[in-house]
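[1] Model the structure of this input:
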Amino acid sequence: MLSSLRIRHIGVIDDALLEFGPGFTALTGETGAGKTMIVTGLGLLLGGRLDRGRTTTASAVDGTLELTGHTALQDALDELGAEADDGEVIISRRVTKDGRSRAQIGGVPVPIGTLARLVGSAVTLHGQADQLRLRDADAQREALDDFDAGTVRPLREAHAELWRRRRDLEERRRRALALHQERDRTEAALSAALTRLEEIDPQPGEEQQVRADLERLGHAVELRAGSERASLALIGEDAPSVGSLLDIAQESLRGPAAVDDALAPALERIESLRLEVSDLAADLSRYAQDVDASPARLDAANERLHELTALVRDLGPVLGGADDLEGLLEASRTAAADLERFAGAEAELADAEQEIRRIDEELEVAAGHLTAARHAAAEVLAGAVQDELAHLEMPAASVRVDVLEAPAREHGRDEVRILLAPHPGADHLPVATAASGGELSRVMLALEVALGERRTDHGAAAPVFVFDEIDAGIGGRAALAVGQRLARLAQHAQVIVVTHLPQVAAHATTHLQIVKTAEDGVTRSTVRALDADQRVPELARMLAGDASSERALAHAEELLADAQQRGADE
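    Sure, this is the predicted structure:
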């Protein structure tokens, strides 16, 4: 239930607080007093936009919504982290003069779309231009499902669960098919790459080694000549060498060392140097002999380097984009695992498709049960709405609720159309086009009354209905009938009505008057709650335009008494 609404700086309303009753609240006032601004404020809480011309400063709307029975809404607010106090949540909307907007629910900032979705789950705004239940196919289907929720909703949820499972299976099938197609594209390439790697058999670090060999082979003559000269310098016979000089030094110290032991260490070091020089010269000589300067060896190294380079160039894109030999060898180690993964794709695809076929059979059965339940509910709903229309001075109207086949979706394969023949002999057409403005409002009211009684039967939370100009284009007995049916609807929901008809306002349990005042050339409006005595002159004003007319006052008292008696009888 919407317990209160505060509006600031919207049109002629500077600051107004409205406290609604739990049943039927009527909003009345003179033309231009600001009744439309009340609806505009409520619309802002439902995500509507504000005409910039309606305010010269920032506008604000705050509403207090009781959450009792609105389990889904409470869960959504808990997920947002919104604060609720004693089962109530504060909803706020701020709009600046330049059109910037902010919204909060329970102190948590939310996008306008989220505001509309959450508040709209509890509050429905009906106006001449937005009879959504009568214009939108999805809303008409929801209305039918709500009407027989005890039967239809379990069947619909069973269908939705199967639909979600099929959607998951379809995603599984899509992944398996993509893997299967990828296998077709890459399996042969991977197998060929691994075969070529096995044939060439590159080794870790081989490319660097081959490049080092090529560097050495390119300088083979220089390497051989240098090592040979170095060997001769150490122990050569044709010219003085390190070895021959060490021999002289050794012979020179041998005799003195025999006389003085102090020279013995020096002699030992010279002998050690002589042996080291001989070994070094031998190593250099062997190195010179091993240097291969043959063109065949150079060609072989160049060929191996080309082979390794081509391997990286050709197989790199196939094996994960490797750009060197080390990366190629690393990628090859995971390629075998990729082939195993591809091997299971065909079996996974077959399993998914088999499961989809099985669940399609279950969906067909579930959709059939759901369609049958909707057909049965549609016949009863049409009768209930038609009965209500008889109470609303449309006894000759004929209502038909058609359940037509439509593309399958989560909620089933049905499209629901509420059709109206406003008088005998007329074709049944969608109510949005078959009914006049006043008839459209009454059809919508008849639908809500029929739904409201069933909603109570199924234990659903009582919604909030806001009706703007539902009585436009009607009067007399029809207006009185609308007031009576609104009162009946208020037994199962909270009803807030902006009206200019006393026959409607008389049935309200809470009566709020929008009062217009003019001061210093500025018009302002406020809202006041009327007690029983204050309601009589307001109804008299609505009846005759004169709140002091004795005849109008008597008629107003009669209207109130009759409405109260009818309420007591029901």
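[2] can we go C-alpha only for contacts and neighbour counts from here?
    Noted.
[3] and Glu415, what does it touch?
    Each residue near Glu415 by C-alpha atoms under 8 Å, 6 or more residues apart in numbering is listed here: Ala137, Asp138, Arg141, Val403, Leu404, Glu405, Ala406.
[4] To compare against the first, here's the next sequence to fold:
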Amino acid sequence: MLQNLNITDLAIVESLDLNLEKGLSVLTGETGAGKSILLTALGLALGERADAGYVRPGSQRAEITLSFDLSDAPNAQAWLEENELDADKQCLIRRTIRQDGRSKAYINGSPTTLQALKLLSSQLVEIHGQHAHLTLLESDEQRELLDNYAQNTSLLADTNQAYLQWRANFHELEALIKSSTDQSNQEDLLRYQLNELEQLDLVNYDYAALSAEHTKLANLEQILNVGQIQLNLLSENEQQSANHLVNQSISALTGLTSLASEFDEPNKLLIEAQIQINEATQQLRRFLESQEIEPQRMQELDNQISIIQNLSRKHHVSPDELPQVAEKLNQDLENLSHSTERIDELNSLVQQNQQQYFSLAKTLSQKRIKSAKKLSTLISSMIQELGMPQGEFSINVTPQTIEQPKINGTDKIEFLVSANKGLPLRPLAKVASGGELSRISLAIQVTTSHDKNAATMIFDEVDSGIGGGIAEIVGQKLRTLGNRAQVLCVTHLPQVAAQAHQHLFVYKSNDTAMTTSQVRTLTTEQRIEEMARMLGGVNITKSTLTHAKEMLMTGQTNL
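    Sure, this is the predicted structure:
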């Protein structure tokens, strides 16, 4: 439950420290006194978006702090433990808002995000604003109310998980089928391109070697002519060849080494040179003798290199990269064949997902139909007590025939009501007036209060459009609800205020230069005076005070 609300510099609230009790607490006060700003503060602390307009003029920042006792909020305690934020069954939420509109949030002293704060808040507090009853007209809200009452949380989660698995597999299957429409043409193209590359003998493919061979054959005539000339100069010309001249030098120097030893080393070098010349001559002669102009081979190389260059341009790669292109084409071709296998696999998975989904959805429908009957009876009884004696409420659950799974099951869920005897049940939005909607909303909240996770429920003028004896019954129902959970209610009705366990009075103070909004807990005498004011009239008479006192005494007999 919410133990304490502390506000600093928020709008017209300069400083407020409010302790709250169990049971039903009402907030009353003149219009414009600041009751709404208290609910705004709660909303901000629980994760609603903030802006600079909330900061009190002249202040640097606004701050709201909520203190909770988690003894009656096991889900919130579990969430804190899971997120390593627990603090001995206590929870302190703090929200600050700066002048520039930026804000920070803390849970038990640790910084947190608004998303995390909202997740925790949903386990702590449930707020019903002035127009909360209008959400009853929304189909999702009606479904959620029924599922909460039927305790369908786990079953609904399993059903939606089956739907999500079906959707993921179905979308993948659709994409593959769409792409497979052109698969045959694509496969033919890949095979054609691969065949083009395979004519290059990719296993032994060496473009550098082919290019070198082509260059040599293209210039073979020049190679042979130059080679033969050099062979003649080295050895073939007996009188002027390099070998003959070196040989002459060796003979001359050999005869002089006995006369001058300095000739010995140059002579040895010439002998080595002669050996190198002879070896070079032999290699050159062998090469020239082995070469032969081959027009046919040259034509083959011309054709092959032309093909390679054309394919390189076609695939936008260098000739050396063509083997990698062939490898990728092979992989793409293999993937196409695998996509057929995947389509078969996905068809099977989609059928399995559908069977699982429709089985779960059928069980969900059965539980909803069974719970709808019970809840309809309970709410009908409650709205009859709330001033609609001939009223009848019904929850219509109609399983829809659908071919494909959808989120939240196959049911169409609709709240129906008949406000008067003899009139047929019709959709809530087409029948109920504003006051009737308020009473129906309250009836639903009271009836389903056992199914709420939040230990604190806040109602902002849910009694609008109600008066007289019905207002007293509404107060009694809120008090009954307060016996099971902490209830805070903003009200203008003395009949409701009389039922409260705690009465909080909101008022404006003009003691300072700037108007401030303050709250105080009323004593019994103060409650009588406030209820007399609420009963009406500018001048409060003894009769009005007596009426207020009797009303309070009657309300408190329910303690």
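[5] Quantify their similarity with the TM-score.
    Scored against TM-score structural alignment, normalised by the length of the second structure, the superposed chains reach a TM-score of 0.86; 553 aligned residues with a C-alpha RMSD of 3.5 Å.
[6] which of the contacts of Glu415 of the first structure are buried?
    Asp138, Arg141, Val403 (16 or more other C-alpha atoms under 10 Å).
[7] Export those residues as TSV, with columns for secondary structure.
    Listed next are those as TSV, based on DSSP: H, G, I helix; E, B strand; the rest coil:
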residue	secondary structure
Asp138	helix
Arg141	helix
Val403	strand
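[8] Looking at these, spot the one nearest Gly476 of the first structure.
    Proximity of these to Gly476 of the first structure, judged by C-alpha to C-alpha, is greatest for Arg141, which lies at 33.3 Å.
[9] Nearest residue to the residue mapped onto the closest one from the second structure in space, please, no chain neighbours.
    Counting by TM-score structural alignment, Arg141 of the first structure lines up with Arg143 in the second structure. What sits nearest to Arg143 of the second structure in space, not counting adjacent residues and going by C-alpha to C-alpha, 6 or more residues apart in numbering, is Ile413, at 6.0 Å.
[10] rewinding a little: compile the buried ones among the contacts of Glu415 of the first structure into CSV and extend it with columns for distance to Asp360 of the first structure.
    Below are these laid out as CSV (distance: C-alpha to C-alpha, whole Å):
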residue, distance to Asp360 of the first structure
Asp138, 23
Arg141, 23
Val403, 22
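[11] so how many other residues sit close to Val431 of the second structure?
    Using other C-alpha atoms under 10 Å, Val431 of the second structure has 15 other residues around it.
[12] swap in the one 3 residues further on?
    Using other C-alpha under 10 Å as the criterion, Gly434 of the second structure is surrounded by 15 other residues.
[13] Relative to Glu268 of the first structure, how far out is the counterpart of it in the first structure?
    Under the alignment (TM-score structural alignment), Gly434 of the second structure maps onto Gly437 of the first structure. According to C-alpha to C-alpha, to the nearest Å, Gly437 of the first structure and Glu268 of the first structure sit 127 Å apart.
[14] returning to what we had before: looking at the second structure, which of the contacts of Glu415 of the first structure hold up?
    Among the contacts of Glu415 of the first structure, the ones still in contact in the second structure (both residues aligned by TM-score structural alignment, their matches' C-alpha atoms under 8 Å) are Val403, Leu404, Glu405, Ala406.
[15] which two in these are spaced the farthest apart?
    Pairwise distances across these (C-alpha to C-alpha) peak at 9.3 Å, for the pair Val403 and Ala406.
[16] tell me, what's touching these two both at once?
    By C-alpha under 8 Å, 6+ apart, the residues touching both Val403 of the first structure and Ala406 are Asp414, Glu415.
[17] hmm, back to that, you'd agree the match of Arg141 of the first structure is up against Asp411?
    No. Counting by C-alpha atoms under 8 Å, Arg143 of the second structure sits too far from Asp411 to count as a contact (9.0 Å).
[18] before we move on, the earlier item: check contacts around the match of Gly434 of the second structure.
    Residues in contact with Gly437 of the first structure (C-alpha under 8 Å, 6+ apart) are Gln128, Ala472, Gly473.
[19] if you set the cut-off to 7 Å instead, what comes out?
    Gln128, Gly473 (C-alpha atoms under 7 Å, 6 or more residues apart in numbering).
[20] so how far is Ala129 of the first structure from it?
    Distance, Gly437 of the first structure to Ala129 of the first structure, by C-alpha to C-alpha: 9 Å.
[21] Next: Ser436 of the first structure.
    Look at Ser436 of the first structure and Ala129 of the first structure: by C-alpha to C-alpha, they are 12 Å apart.
[22] How many neighbouring residues does Ala490 of the first structure have?
    24.
[23] Under the alignment, what does it map to in the second structure?
    Aligned counterpart of Ala490 of the first structure in the second structure: Gly482 (TM-score structural alignment).
[24] doesn't Val26 make contact with its match?
    No. Taking contacts as C-alpha atoms under 7 Å, Gly482 of the second structure lies outside contact range of Val26: 10.9 Å.
[25] Assign Ile407 of the second structure to helix, strand or coil.
    coil.
[26] In the first structure, what residue corresponds to it?
    Going residue by residue (TM-score structural alignment), Ile407 of the second structure aligns to Glu410.
[27] Now its match: closest residue in space that isn't a chain neighbour?
    Take Glu410 of the first structure and drop its neighbours on the chain: the residue closest to it by C-alpha to C-alpha, 6+ apart is Ala160, 5.0 Å away.
[28] which stretch of helix or strand covers that neighbour?
    Secondary structure assigned from DSSP states H and E places Ala160 of the first structure in helix 149-200.
[29] Using the aligned residues only, give the average distance of the helix or strand where Asn4 of the second structure lies to the first structure.
    Using DSSP H and E, Asn4 of the second structure maps to strand 2-10. Taken over the aligned residues, the distance from strand 2-10 of the second structure to the first structure averages 2.9 Å (mean C-alpha distance after the TM-score superposition for the first structure).
[30] List the neighbours of that strand that are in contact with it.
    For strand 2-10 of the second structure, contacts defined as C-alpha under 7 Å, 6+ apart pick out 14-21, 54-56, 59, 61-69, 456.
[31] got it, and stretch 123-131 of the first structure?
    With C-alpha under 7 Å, 6+ apart, stretch 123-131 of the first structure has contacts from Gly437, Pro463, Val464, Phe465, Val466, Phe467, Asp468, Glu469, Ile470.
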